[in-house]
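Peer 1: Quick one: sequence and predicted model below, then my questions.
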Amino acid sequence: MAELATIARPYSLALYQAAGNQAESAAQWLDDLAAVAANPLLLEWASSPKVTAEQVLDLIVGLFEEPLPELGRNFLRTVIDNGRLAVLPEMALQLRQRIHAERGRADALVRSAYPLDAVALAELGQALEQRFGRPLQLKVELQPELIGGVRVSVGDEVLDLSVRARLDQMKVALTA
């Protein structure tokens, strides 16, 4: 959604600049905050006029075993004060993209019909890094409707090696 991306951009840029060489650790706690903020019940509760920003901050910070660093606490306070809690997942995504771009890496979403074991995932990762020409951070999602194989998305590039894609290609070829 373009609107969320537009709203998230200045926040992720500001956090990236403020974190400096601690950007990787900031991305980790921001991912955790984004996961919490993705909860619709929390968002509904936080948007209630009866709930103060300090209550929202205390609840979210209280969910974590390790204390949030001061930068994280200040960032979260700013996000809550500006009513942007729902945009945290997009902020986390944009921060990761900035870090990866700086380091010449990219995120790769691997959709697989079946769970991949560690060895298969490592081999797939090496092959994909050669194919895309840069180091990749793999994230795996199960998608049984692929029937077999994988579908890989790196940025706006998609490599579809699934059985479903091949069946669709065969269907087109046979009906043409």
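Peer 2: Looks like it came in fine. Residues are numbered from 1 along each chain as shown.
Peer 1: C-alpha from now on. contacts and neighbour counts both.
Peer 2: Fine.
Peer 1: Give me the helices and strands touching the host helix or strand of residue 127, please.
Peer 2: Using DSSP states H and E, the element containing residue 127 is helix 118-132. Under the contact definition 3 or more CA pairs under 8 Å, 6 or more residues apart in numbering; DSSP states H and E, helix 118-132 sits against strand 136-142.
Peer 1: okay, the angle between the strand it packs on and helix 118-132?
Peer 2: Relative orientation of strand 136-142 versus helix 118-132 (axes from the mean of the first three to the mean of the last three CA atoms, to 10 degrees): 120 degrees.
Peer 1: In addition, the following structure is provided for comparison:
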Amino acid sequence: MAQETTVARPYAEAAFQLAQASGALAGWSDGLAMAAAVVADDRVAALLGHPRVDDERKAGLIIDVCGEALDDQQRNFVRLLVQRDRIGVLPEISHQYDRLRAEHEKTLSAQLITAQPVDDAVRSRLEASLSKRLERVVSLDTQLDESLIGGAVIRAGDLVIDGSVRGRLNRLTSALSR
């Protein structure tokens, strides 16, 4: 995993620079995500790893499946990855590209995990509060987890705020066992 991250980083940065120069950050994000999904498919992965399939056919397969989701620069990017035998790290390139884009646009996608459904007013207040604290535009995706018993857990990047009853009980148990 660490090697994949290291290999993907310069490609993600190059894709980000190309997208920024052409003013197509969202288009590149969508195109890379689509191509990454194609590459991650087991049937396509088997074909990409086959020694008798040449680079032109490998790149052509990905480009054909993606269709209009890829522009000319993105098609050339796919061809480059195939030629350099880096197409297998495309999902990681897409992930790193999205992180670079979010950092540039000062956005953050966070998870709100609760034991009970949360209404829109509470979710909006939490988004506003997190946006102020993290100095980014935060969008919350909600998820239910009844094992929390009550309260909520917020995950925003590396930040985890555990205000759940289960989390409090675990901290209490840990403190009592010392």
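Peer 2: Received the coordinates, thanks. Since the model is a prediction, treat every value here as computed from it, not as a measurement.
Peer 1: residues of the helix holding residue 127 of structure 1 that come out buried?
Peer 2: 121, 124, 125, 128, 129 (16 or more other CA atoms under 10 Å).
Peer 1: what do we get in structure 2 for the last one?
Peer 2: Meaning residue 129 of structure 1. Applying TM-score structural alignment, one finds that residue 129 of structure 1 aligns to residue 131 in structure 2.
Peer 1: quick one: its match and residue 125 touch, right?
Peer 2: No. Counting by CA atoms under 8 Å, residue 131 of structure 2 does not reach residue 125; the two are 9.8 Å apart.
Peer 1: Which residue in structure 1 aligns with residue 32 of structure 2?
Peer 2: In structure 1, residue 32 of structure 2 lines up with residue 30, judged by TM-score structural alignment.
Peer 1: Identify the residue nearest its match in space, chain neighbours excluded?
Peer 2: residue 92 (5.7 Å; CA to CA, 6 or more residues apart in numbering).
Peer 1: For residue 135 of structure 1, see how far away the one you found is.
Peer 2: Per CA to CA, to the nearest Å, residue 92 of structure 1 is found 20 Å from residue 135 of structure 1.
Peer 1: who has more neighbours, those two?
Peer 2: Under the criterion of other CA atoms under 10 Å, the comparison of residue 92 of structure 1 against residue 135 puts residue 92 first, with 25 against 18.
Peer 1: Looks to me like residue 107 of structure 1 is in a strand.
Peer 2: Yes. Residue 107 of structure 1: assigned to a strand according to DSSP: H, G, I helix; E, B strand; the rest coil.
Peer 1: mind listing what the nearest residue to it once chain neighbours are set aside touches?
Peer 2: Take residue 107 of structure 1 and drop its neighbours on the chain: the residue closest to it by CA to CA, 6+ apart is residue 137, 4.7 Å away. With contacts defined as CA atoms under 8 Å, 6 or more residues apart in numbering, the neighbours of residue 137 of structure 1 are 105, 106, 107, 108.
Peer 1: Next, format the residues you listed as TSV and append distance to residue 165 of structure 1.
Peer 2: Output for the contacts of residue 137 of structure 1, formatted as TSV (distance: CA to CA, whole Å):
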residue	distance to residue 165 of structure 1
105	27
106	24
107	22
108	19
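Peer 1: Please consider this matter closed, and thank you.
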